[in-house]
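Engineer: Here is my input, please return the structure:
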Amino acid sequence: MNNDLGFFDYLIFAVYFLLVSGYGYWVYRRKKKTVTNTKDFFLAEGSLTWWAIGASLIASNISAEQFIGMSGNGFFAGIAVAAYEWVAAIALIIIAVWFIPIYLKNRIFTMPQFLKVRYNETVALIMAIFWLFLYIFVNLTSILYLGAVAINGLTGGHYLHEIMIGLSIFAIIITLGGMKVIGYTDVIQVTVLIIGGLATTYMALTLVSEKFGLGRDALAGFNMLLKDAPEHFEMIIPKPGPGSTQLEIDKYLILPG
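Structural biologist: Model prediction:
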């Protein structure tokens, strides 16, 4: 397999970045208002369609953490690393049906707003500052770094700092207008994520099939995994006991949640 990127590979990268950032800036300019408020920024004036909200929800929670970090954990421990998402799906339904209407009725759009109403402005300010620092210096930096490392590896390992700067600028552009921009650009993002995820899965299964001399057959590769590594397809890993091996303990400890 050829691991070197060619002209068309770089062209796809460029088109993708220009398309998303350009579309985000266009939405920002088109919907820009002289005076904006909290509802405009966080709820996009209520103008987002259901499919844009759904796409934004998925795209906002899938990043380099999942494509790189959780893929590595999945290789080590199996699909049990994603088991907590079942609970998240149930929690989202409960929040959407019973909690969100109450928040919207009371014009509460963010967690600091809720804390201000429930307690006082000091508590809201502490929470806002804490989460800003956490996201900027822990969450977002790790995501940008992991994405930069992945792209840097594909491009030959010489442009890490340039890529991180580029990704940072790209992130700023698409967040200029709050949810107005993010909601619509996430439709593009989630489309790319789904296509890229399916393509990556197909290529990985094809490589497994080739490794075992079964030709370029993704289904044969999947069946080989089921046969040789059935424990990787268990959603629930039993709690380790006194007689458990170190490998079983390590797999259990890395599970999220």
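Engineer: CA atoms for contacts and neighbours, from now on please.
Structural biologist: OK.
Engineer: Could you pick out the longest helix of the chain?
Structural biologist: The longest helix of the chain (DSSP state H) is helix 179-211.
Engineer: which other helices and strands contact it?
Structural biologist: Other elements packing on helix 179-211 under the criterion 3 or more CA pairs under 8 Å, 6 or more residues apart in numbering; DSSP states H and E are helix 7-31, helix 38-43, helix 50-60, helix 160-174, helix 218-228.
Engineer: Could you list the buried residues of that helix?
Structural biologist: Within helix 179-211, the residues that qualify as buried by neighbour count (16 or more other CA atoms under 10 Å) are 179-190, 193, 202-203, 205-210.
Engineer: Just to check, Tyr28 is in contact with Gly183?
Structural biologist: No. Under the criterion of CA atoms under 8 Å, Tyr28 lies out of contact with Gly183, with a separation of 11.2 Å.
Engineer: what's the closest of the helices and strands packed on helix 179-211 to Phe99?
Structural biologist: Phe99 lies closest to helix 38-43 among those, at 15.9 Å (CA to CA).
Engineer: residues in contact with the closest one?
Structural biologist: When contacts are taken as CA atoms under 8 Å, 6 or more residues apart in numbering, the neighbours of helix 38-43 outside the stretch itself are Glu45, Gly46, Phe109, Thr110, Gly177, Gly178, Met179, Lys180.
Engineer: To compare against the first, here's the next sequence to fold:
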Amino acid sequence: MTQIDWIILIGTLLFIVSYGAYKTKGSKNVTDYIKGGSEAKWWTIGLSVMATQASAITFLSTPGQAFHSGMGFVQFYFGLPIAMVVICLVFIPIYHRLKVFTAYEYLESRFDLKTRSLAAILFLIQRGLAAGITIFAPAIILSAVLGWNLTMLNIIIGVLVIIYTVSGGTKAVSVTQKQQMAVIFGGMFVAFYLIVSYLPADISFSKALKIAGASGKMEVLDFSFNLDNRYTFWSGIIGGTFLALSYFGTDQSQVQRYLSGKSIKEMQLGLIFNGLLKVPMQFFILLVGVMVFVFYQFNASPLNFNPTATEIVKNSEYSKEYEVLENKHKDLEILKSEANLKYGNNLDDPILVKEIQHLNLLEKENRETAKELIKKADADAETNDKDYVFIHFILNNLPRGLIGLLLAVILSAAMSSTASELNALASTTAMDLYKRNVKVERTDAHYVSMSKWFTLAWGLIAILVACFANLFDNLIQLVNIIGSIFYGNVLGIFLLAFFIKYVKSNAVFIAALITQAIVILGWWQDWMPYLWLNLFGCAVVMFIAILIQGLTKNNNKLNS
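Structural biologist: Predicted coordinates for the structure are as follows:
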């Protein structure tokens, strides 16, 4: 990190924080603070919805996911456009007609207070955890790579977000997210251009795609029905649709983004804009990861991208064995580079494809052996290095100034998602729990003040979660796993409310409690890939609620 990198990084972050606080200071009523005055245009809604979902995890983990597993992860998002259409036609008109501040208000009008409170509490649990992870994700990776103090990074990111989110509420989140998305898109396009320009002179972009394809990185679609495959066309279309319906239709961090819209039309256009742009955006980010993979076919890469794990094993009794694996890795890289250069000049040679695939298999086995050594050196060491791939490329290959810009991209994404989450957590706590259970009538100014205090409190909780979190298999998967455990159940409650009118509150409440226990057990016992938990949870709560309601109705008939 040079002086110019520090100037760009700090300047970008301070501008976003100060601009957001300045532009939105002085919200005097609840409508202004929680719904942004209900005056947002469709493009603001669309960018805000996208920025809320596109956390730092997206820009750290997704390229690493593509580096290791290829483009198949994009199937995860195939259900999103379908969900956007359903939400525009069903959810938005109901929310707008009832003039709700949170999604869970509707559940009280349809069922009762306890059902509303349960749905709100389920949201607070999963989103509170997720808020901590969106802070923790960039912090742990930057601390490992740059040597910065992890706890201090967690606190800095959290405090920066708290400053403008407490100050301006929903409007501050929406205003700053436009700047953050500009930084994010600009940085990613620059990174992509540079990666392609760093390839050997006779390897064009089209040849790079062919080289990636030879290594199996361009296999976008998997139509198999194998449940062992986490990402398939069917899990994306079915499980992804239910996850997106739950997330965008019932998660207050997203609902609050479009409830700030000026009209139904602006809200709907904002979500359609997100639905049309989201899949291409994720495809592009994955493609960046694939191009990083191609780059490392012709340039040296570490045996393990996590520098902390490498340091652990090199300072242990297994250092000599690890050195042998590193030397083997270097030899394999030379052979791979030669084979890929030959293939780049003779793209129709199936023998070269087989050679490349064989060398990839040997490299993978060598990397797995290295991970086993790291675990022997320290059982608690994190051997998974997917989340470190892209940041390693940034720090070791980009020119001065652009390193600061890409770090600003990562931290901006962390701030945008965390701001939306804190804003939604505070709104739900204030409106669904505090206001609804306080018997004394209070002024608007009081609820604005309490919303700010709740924002501060959730910000501190998120920082604490970040400080005590541990790195999971892959951070982008961790966030989606947490969501999938809760989302299906909540979505089922809303679908019962919308479409199954004869089901009453007690049946839904009991079914939701039972379903949540079943889904947690199913995840713990690994019954199915996590994406299917969304459909499973939704189906189970609806089935149990309908069953309980039917039994209750029959009992009433027998007793009458």
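Engineer: In TSV, list the helices and strands packed on helix 179-211 of the first structure along with mean neighbour count.
Structural biologist: Written out in TSV, the entries for those read as follows (neighbours: other CA atoms under 10 Å):
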stretch	mean neighbour count
helix 7-31	15
helix 38-43	16
helix 50-60	17
helix 160-174	16
helix 218-228	16
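Engineer: Format the ones you listed as CSV; extra columns: distance to Tyr119 of the first structure.
Structural biologist: Below are these laid out as CSV (distance: least, CA to CA, whole Å):
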stretch, distance to Tyr119 of the first structure
helix 7-31, 34
helix 38-43, 20
helix 50-60, 29
helix 160-174, 32
helix 218-228, 53
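Engineer: Which one of the ones you listed lies nearest to Ile100 of the first structure?
Structural biologist: helix 38-43 (12.2 Å).
Engineer: The first structure: matching residues for the helix or strand containing Lys328 of the second structure?
Structural biologist: In the assignment (DSSP states H and E), Lys328 of the second structure maps to helix 319-345. Residues of the first structure matching helix 319-345 of the second structure by TM-score structural alignment do not exist; the stretch lands nowhere.
Engineer: what packs against the helix or strand following that helix?
Structural biologist: The first helix or strand that comes after helix 319-345 of the second structure along the chain, using DSSP H and E, is helix 350-377. Helix 350-377 of the second structure sits against helix 205-214, helix 307-314, helix 319-345, with contacts defined as 3+ CA pairs under 8 Å, 6+ apart.
Engineer: Those: which one's closest to Phe223 of the second structure?
Structural biologist: When those are ranked by distance to Phe223 of the second structure, counting by CA to CA, first place goes to helix 205-214 at 17.9 Å.
Engineer: The closest one: average distance to aligned residues in the first structure?
Structural biologist: Following superposition, helix 205-214 of the second structure is found to deviate from the first structure by 4.0 Å on average (mean CA distance after the TM-score superposition for the first structure).
Engineer: Over in the second structure, tell me which residue corresponds to Met70 of the first structure.
Structural biologist: For Met70 of the first structure, the aligned position in the second structure is Thr62, judged by TM-score structural alignment.
Engineer: gap between its match and Phe101 of the second structure?
Structural biologist: Thr62 of the second structure is 33 Å from Phe101 of the second structure, where distance means CA to CA, to the nearest Å.
Engineer: of these two, who's got more company?
Structural biologist: Between Thr62 of the second structure and Phe101, counted using other CA atoms under 10 Å, the more crowded position is Thr62 (30 against 23).
Engineer: can you name the residues of the first structure that stretch 426-444 of the second structure overlays?
Structural biologist: The aligned range for stretch 426-444 of the second structure is empty, by TM-score structural alignment.
Engineer: How about the contacts made by the aligned residue in the second structure for Ser142 of the first structure?
Structural biologist: Ser142 of the first structure is assigned Ile133 in the second structure as its aligned equivalent, the criterion being TM-score structural alignment. Contacts for Ile133 of the second structure (CA under 8 Å, 6+ apart) come out as Ala462, Val465, Ala466, Ala469, Val479.
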